[in-house]
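Participant: Below is the sequence, then the predicted model.
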Amino acid sequence: MEMTKQEYAIGEVQDFLPQIGRVVKAGQTELAVFRTSDGTFYAVENQSPHPKGGPLAEGIVSGYYLYDPLYDWKIDLRSGEVQAPDQGRVATYSVQTEDNKVKVRV
């Protein structure tokens, strides 16, 4: 059975402050949504890939990287890959903006 992605409206552009994470629900999935300083939006599952877990929405964004607020792991927002020397991956989701609305595909 093929999983189909569903699009969710999660707010308006001005609802997302640059470099500040925001928690949103898209169906059953809790996401951490970030707007980088250049205005690009990224969404990741709001769950740290660290073995002890934890939220990611309160992490610090620098460029395209998110720093895990509890373990300081560096995560690439574009791919979800944790940067060396740590390892892991967080699920990423496609975000679109249209007519000032922000939508995510889950």
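Facilitator: That came in fine, so what should we check first?
Participant: hey, let's count contacts and neighbours off CA atoms from now on
Facilitator: OK.
Participant: Please enumerate the strands of the protein.
Facilitator: Assigned by DSSP state E, the strands in the chain fall at 7-12, 22-26, 29-35, 41-45, 60-62, 65-67, 74-76, 92-98, 101-105.
Participant: And for the fifth one, what's in contact with it?
Facilitator: Spelled out, that is strand 60-62. Residues outside strand 60-62 that contact it (Cα atoms under 8 Å, 6 or more residues apart in numbering): Q19, I20, F34, T36, L66, Y67, D68, P69.
Participant: next up, a second structure to put side by side with the first:
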Amino acid sequence: MMEQTVKKVFVGQYNNLPNQLGKTICIHDQEIALFKLANGELRAIENRCPHKGGVLAEGMVSGEYVYCPLHDWKINMTDGMVQEPDNGCVQTFEVIKENESIFILIPVE
């Protein structure tokens, strides 16, 4: 099995991130929603709902989930899966915090 190459991209300072609100990060042609959860953990997911393309960074956060602002689809930010009875998924990205700096690992072709 071949390992996927990733690029480590600096996206901001931990203290500048709002709690339980999304922040849109643009890396090349990709839009990513970055979240700081109530417990302080960080999550990064594709910024478009698989249903109708709602901007997930504008959604409400509850625990490990974000609710799409358009039609209230509930998406798990850990694995990207949409909660049933709806179906679909979004891409998730690994987030690294080094001191106060935040990096997202982006897969490279």
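Facilitator: That came through fine. A quick note: this is a predicted structure, and the numbers were derived from the prediction, not measured.
Participant: Give me the TM-score for this pair.
Facilitator: Once superposed, the chains reach a TM-score of 0.93 (TM-score structural alignment, normalised by the length of structure 1), with 105 aligned residues with a Cα RMSD of 1.4 Å.
Participant: hang on, the earlier thing: dump the contacts of strand 60-62 of structure 1 into a markdown table; add neighbour count and distance to N100 of structure 1 as well.
Facilitator: What follows is the contacts of strand 60-62 of structure 1, written out as a markdown table (neighbours: other Cα atoms under 10 Å; distance: Cα to Cα, whole Å):
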| residue | neighbour count | distance to N100 of structure 1 |
| --- | --- | --- |
| Q19 | 21 | 18 |
| I20 | 17 | 18 |
| F34 | 28 | 16 |
| T36 | 22 | 16 |
| L66 | 25 | 24 |
| Y67 | 20 | 27 |
| D68 | 23 | 29 |
| P69 | 16 | 29 |
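Participant: ok, the residues you listed vs G53 of structure 1, which is closest?
Facilitator: Nearest to G53 of structure 1 out of the contacts of strand 60-62 of structure 1 is D68 (Cα to Cα; 10.0 Å).
Participant: ok, how many other residues are close to the nearest residue to that closest one once chain neighbours are set aside?
Facilitator: Excluding its sequence neighbours, the residue lying closest to D68 of structure 1 (Cα to Cα, 6 or more residues apart in numbering) is G59, at 5.0 Å. The tally of other residues near G59 of structure 1 (other Cα atoms under 10 Å) stands at 23.
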